[in-house]
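Student: following is a predicted model, sequence given first.
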Amino acid sequence: MASLTKPLRWQALRVADVSEELAILAELVPDDGWLTVPDIVERLGSDVPKVRRMIDERLLLGVRRGTPKVLQIPTLLVEPEPMVSLPGTLTVLFDAGFSDAEALRWLFTPDEALGCAPVEALRNNRIAPVRRRAQVLGY
């Protein structure tokens, strides 16, 4: 099982092994905390092309996981509605060189400076502090 006790030095934590990232994500987000594209379509009253476009445009973020591997998005990013603060935060993370799995890992890892996981801070409209923390990762 992957360890969550590693220091939060993201440059040092980057791993090429996607299975290790997925194992760490499994510790951060429980199995019932993920939605598939059809689940999101149902919950948002939308259609598959629109949800796929939201993912392509980085309005939502997910990873392929499970058996068989299917695209899944953490429930917290979708409910009660998609987070409007997510795309800008993801841009900062991707500009810092994060992969999708690494970005999700960062969003769900408790941050001492924020007092909670960045995704929780975003849900509580603490957008500026989260983005400041994300910007530091690029340096």
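Tutor: Thanks, I have it.
Student: going by C-alpha atoms from here, please, whenever you check contacts or count neighbours.
Tutor: Fine.
Student: all helices for this structure, in order.
Tutor: Using DSSP state H, the helices of the chain run over 10-13, 18-28, 37-44, 48-56, 86-95, 100-108, 118-123, 127-136.
Student: pasting the second one now:
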Amino acid sequence: MTLSVAQIDRETDQLVDEWLTLPEVARRLDVTIGRAKQLLKDRKLLGVRRGSGGPQVPAVFLDGKEVMKGLPGTLTVLLDAGYGDVESMRWLFTPDDSLPGSPIEAIKAGRHTEVKRRAQALGF
């Protein structure tokens, strides 16, 4: 399976506190690396290329042995709004005074429906 992953820019890279490699994601979720790749391909997770290595995923996207509730739906809405991987990453991690915090912080706090509504508005 070929996995196409966008190269992240330095500014967006610095918005994320902790990154995980695919083997680390697989370990944390207790799945195979192949399944971790499939989660990226299916847009249940979002990964980007940092430097010359393989895809990396923000650690905050994982909640214990699960993908953070509300993240896959938000990623789908951002894709439907025309956002690419790097743009989606930037949007999720950029502070928004009206939330407060960033969209990813709001999702983590259980406010994923509100974040999805905001993401839908981006497409119109």
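Tutor: In hand now; what should we look at? The model shown is predicted, which means the values in this text are computed figures rather than measured ones.
Student: if we can go back for a sec, reformat the helices of the first structure as TSV; add mean neighbour count and distance to G66 of the first structure.
Tutor: Shown next, in TSV, are these (neighbours: other CA atoms under 10 Å; distance: least, CA to CA, whole Å):
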stretch	mean neighbour count	distance to G66 of the first structure
helix 10-13	12	23
helix 18-28	17	10
helix 37-44	16	14
helix 48-56	13	18
helix 86-95	18	23
helix 100-108	21	14
helix 118-123	21	22
helix 127-136	16	28
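Student: columns distance to V78 of the first structure on top of the ones you listed, output as TSV?
Tutor: TSV is the format used below for those (distance: least, CA to CA, whole Å):
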stretch	distance to V78 of the first structure
helix 10-13	25
helix 18-28	17
helix 37-44	8
helix 48-56	11
helix 86-95	10
helix 100-108	13
helix 118-123	11
helix 127-136	17
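Student: looking at those, spot the one closest to Q72 of the first structure.
Tutor: Closest to Q72 of the first structure of the helices of the first structure is helix 37-44 (CA to CA; 6.8 Å).
Student: so how much does the closest one differ from the second structure once superposed?
Tutor: Here the mean offset of helix 37-44 of the first structure against the second structure after fitting is 1.2 Å, by mean CA distance after the TM-score superposition for the first structure.
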